[in-house]
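A.B. asks: Structure of the sequence below:
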Amino acid sequence: MRLILFVIALALLLRGYEWVSHDYRMPWTPLSLAAPIGPFTTRKIDALADDTPRCHRLLEEAAIDYSPLPPVEAGANCGYDNGVSLSQDQPRDIAYNPAAKTTCPMAVSLVLWEKQIVRAAALRHLDTTVEAITTFGSYSCRRIGGGQTGNFSEHATANAIDIAAFRLADGRTVSVAGHWNADDERSRFLKEVRDGACTLFATTLSPDYNKAHADHLHLDQAPRGGYQYCR
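C.D. replies: Okay, the predicted model is just below:
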């Protein structure tokens, strides 16, 4: 009897170990673009900043069409050495206009956002899919708010992107400037993609933050050790 109980206990222990060691919600489970967004996803993306080859492999394993970018050197506070460009063409599900040129970890974040948040929100609220995302760009050697003093923006290292609008497969366009306060399915879609971004990006800023963001969603992966700021 004791032997039977021991075998059962051992089987349960091994099953529990198997679950814990492979569950996407665990901090030690390797990041996968096929896994749902979990509580440690942002921290795992942070770690890619020091492992560009691993970041490239993640995109390749997920069959993401991308191109590495040459390094940009622009002083102590600007530039990047791990940039990639997400293709504007198929087989990408969603194109960017202009092409998204960001750090590789930001590109990984955008792919997860597209696949797990934007796609579902469009089907739920708009009964269609998103074909393209219009942006105000990513890399810009400037300080926060564009002033002459203060901290440099995450845009200064291509670690941010500003999302302006979404072009739908049925021909409609949903823009942050035009539809954030529309109080209809377009507004609900925009707020859901913002709320979803808050689970993934280190910083998510929307028109609810201030007037400077009245026409776009600012998304970045500032290195905060997993801490996220969402407005």
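A.B. asks: make it CA atoms for all contacts and neighbour counts henceforth
C.D. replies: OK.
A.B. asks: what about the longest helix in the chain?
C.D. replies: Using DSSP state H, we find that the single longest helix of the chain is helix 2-22.
A.B. asks: Check the offset of that one from the chain's centre.
C.D. replies: Centroid displacement of helix 2-22 relative to its chain, using CA atoms, centre = their mean, to the nearest Å, is 37 Å.
A.B. asks: other SSEs contacting that helix?
C.D. replies: Of the remaining helices and strands, none touches helix 2-22 by 3 or more CA pairs under 8 Å, 6 or more residues apart in numbering; DSSP states H and E.
A.B. asks: I have a second one here; can you model it like the first so I can compare?
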Amino acid sequence: MSFSSPESLRSRPPLAGLALMVALVAAGCSGESGLAPPGDLLGMEQASPMIRAESAAPAMFAPSAAPVVSAAPVGQAMFNDPDLALLPNGPDAPMQNVLAYPVSSGVDMQQMTSALPEGRVDQPVVMGIGTDQPRLATAPRMEPAAQPQIQAPQPEMSRVEEKPRLLAGLLPRFSNPLAKPQWAGGMPAAEKACRQRLKRLGVTFRDVPAINSGKGCSIPYPVEVTELSGGIEIKPAAKLNCQITDAFAQWVKNELAPAARVRYLSGVKSIRQLSSYSCRTMNSKRGAPMSEHAKGNAIDVGKITLDNGRGILVRQPGFFAFREKSLLNNIRADSCKYFTTVLGPGSDVHHKDHFHFDLRQRKTSYRHCD
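C.D. replies: Have a look, this model is predicted:
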């Protein structure tokens, strides 16, 4: 048994290492694919994952908000399939632009993310390289699209329903009853026309408030007459309706005054009326129909005074009172052209001392002159 010296042992390679080298050379010569030759082993490079970004930004990235990292793990298909890839990898955007941080134990993910420059970079950052669950830590910076300016909704003003209010209009004030229209409380057109005729006849009158003393006793538009044509006074002043006033003024002007001048060579100074408006029945009898006096539609004449001072009483004249008898007969005959009823001395006992004139309307248009 022989022993080798230590120097000889250091000069020879160990048997185990020599056996390994022989086995590797044999495997390479036999064409087995199980082991690669040392040269190939040195030339191998770790394949980089192929990651492509979609043409459009992923829906998970909101342009106006911070990048949102999907909680779903990025599988191997994301790196191999260009249609599913979320990160750029190509000639225009090589993979080396991707900042990758391997995950190791004890690494604070929040601290690693905050170490990025300002938290906003142009390159995407992938976390978890070398693990089974790589994920996108940040996305490439994208300019937010111009947001349409939306005006803040104005607070709706509460509408308070207002009750209708009556406003005083600028209505004309009528001091003249003839100018006041009927819709404003004025008199009818017929009353206005009648008053115009009185003015043309020279009658002095004034409008007085409506008279209503009860059933059958009223004058809607009465006038108070004080003078007739030629300055002939009515004593006392008579309250009549306009129609009887018009007829009476025409009779005095056209019949009485000319007859007095012919017979007495004098004009008429005044007329004494015994009754104008009076709320009573005919002849003041109980149960009789209402008189025309109750409507201001009649007037009674008791005395006529001439300008020379002579007074002519309405009565049955004496046998020798020729001028007086002629005047009274002329008055009675001519007055029927102006009135529908004429009564006087000789008609009945109730009219023995005055003439009664009225404008009573009868169905047959009959005129009663007695």
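A.B. asks: Could you report the TM-score for this superposition?
C.D. replies: Once superposed, chain against chain, the TM-score is 0.73 (TM-score structural alignment, normalised by the length of the first structure); 182 aligned residues with a CA RMSD of 2.1 Å.
A.B. asks: Now do the helix or strand that the longest helix of the first structure is followed by: which elements does it pack against?
C.D. replies: Later in the chain than helix 2-22 of the first structure, the nearest helix or strand by DSSP states H and E is helix 41-47. Judged by 3+ CA pairs under 8 Å, 6+ apart, the packing partners of helix 41-47 of the first structure are helix 104-113.
A.B. asks: Find me the equivalent region of the longest strand along the first structure in the second structure.
C.D. replies: Longest strand of the first structure, by residue count under DSSP state E: strand 160-168. Using TM-score structural alignment, strand 160-168 of the first structure corresponds to residues 298-306 of the second structure.
A.B. asks: That stretch against the first structure, how far on average?
C.D. replies: After superposition onto the first structure, stretch 298-306 of the second structure sits on average 0.4 Å from its aligned residues (mean CA distance after the TM-score superposition for the first structure).
A.B. asks: Show me the contact partners of that stretch.
C.D. replies: Residues from elsewhere that reach stretch 298-306 of the second structure, judged by CA atoms under 8 Å, 6 or more residues apart in numbering: 240, 244, 260, 266-277, 292-293, 311-314, 353-359.
A.B. asks: Drop anything exposed from these.
C.D. replies: Neighbour-count burial (16 or more other CA atoms under 10 Å) applied to these gives 240, 244, 260, 266-277, 292-293, 312-314, 353-359.
A.B. asks: Which ones among these map onto helices?
C.D. replies: Cross-referencing those against helices under DSSP H gives Ile244, Ala260.
A.B. asks: counterpart of stretch 10-20 of the second structure in the first structure, which residues?
C.D. replies: Counting by TM-score structural alignment, stretch 10-20 of the second structure sits on no residues of the first structure.
A.B. asks: now do stretch 265-280 of the second structure
C.D. replies: Under TM-score structural alignment, stretch 265-280 of the second structure corresponds to residues 127-142 of the first structure.
A.B. asks: gap between the matching stretch and the chain center?
C.D. replies: The answer for stretch 127-142 of the first structure is 12 Å, by CA atoms, centre = their mean.
A.B. asks: Same question for stretch 107-119 of the first structure.
C.D. replies: Mean C-alpha position of stretch 107-119 of the first structure versus that of the full chain (CA atoms, centre = their mean) differs by 5 Å.
A.B. asks: measure it end to end?
C.D. replies: End-to-end span of stretch 107-119 of the first structure (CA to CA, to the nearest Å): 16 Å.
A.B. asks: And Glu61 of the first structure, how close does it get to His218 of the first structure?
C.D. replies: Applying CA to CA to Glu61 of the first structure and His218 of the first structure gives a distance of 27 Å.
A.B. asks: if we can go back for a sec, sort out which residues of the longest helix of the first structure are buried, please.
C.D. replies: In terms of neighbour count (16+ other CA under 10 Å), helix 2-22 of the first structure has no buried residues at all.
A.B. asks: How about stretch 239-253 of the second structure?
C.D. replies: In terms of neighbour count (16+ other CA under 10 Å), stretch 239-253 of the second structure has its buried residues at 239-253.
A.B. asks: against the first structure, where does stretch 347-356 of the second structure fall?
C.D. replies: The aligned range for stretch 347-356 of the second structure in the first structure is 209-218, by TM-score structural alignment.
A.B. asks: Touching the matching stretch from outside, list them.
C.D. replies: Stretch 209-218 of the first structure is contacted from outside by 145, 160-165, 175-178, 194, 203-208, 231, using CA under 8 Å, 6+ apart.
A.B. asks: mind running it again at 7 Å?
C.D. replies: Outside stretch 209-218 of the first structure, the residues that touch it by CA atoms under 7 Å, 6 or more residues apart in numbering are Ile161, Asp162, Ile163, Ala164, Val176, Ala177, Thr204, Leu205, Ser206, Pro207, Arg231.
A.B. asks: Name the nearest residue to the corresponding residue of the second structure for Pro71 of the first structure, ignoring sequence neighbours.
C.D. replies: Aligning on TM-score structural alignment places Pro71 of the first structure opposite Ala210 in the second structure. Using CA to CA, 6 or more residues apart in numbering and skipping the chain neighbours, the partner closest in space to Ala210 of the second structure is Pro220 (4.9 Å).
A.B. asks: How many neighbouring residues does the aligned residue in the first structure for that neighbour have?
C.D. replies: Matched to the first structure by TM-score structural alignment, Pro220 of the second structure sits across from Asp81. The tally of other residues near Asp81 of the first structure (other CA atoms under 10 Å) stands at 16.
A.B. asks: now swap in Gly230 of the second structure and tell me
C.D. replies: Using other CA under 10 Å, Gly230 of the second structure has 15 neighbouring residues.
A.B. asks: State the distance from the closest residue to it other than its chain neighbours to Ser335 of the second structure.
C.D. replies: In space, Gly230 of the second structure comes closest to Gly202 once its chain neighbours are excluded; the distance is 7.4 Å by CA to CA, 6+ apart. Here Gly202 of the second structure is placed at a distance of 20 Å from Ser335 of the second structure (CA to CA).
A.B. asks: what's the mean deviation for the helix or strand encompassing Arg124 of the first structure versus the second structure?
C.D. replies: Under the criterion of DSSP H and E, Arg124 of the first structure resides in helix 119-126. With mean CA distance after the TM-score superposition for the first structure, helix 119-126 of the first structure departs from the second structure by a mean of 1.2 Å once superposed.
A.B. asks: Cheers, nothing more for now.
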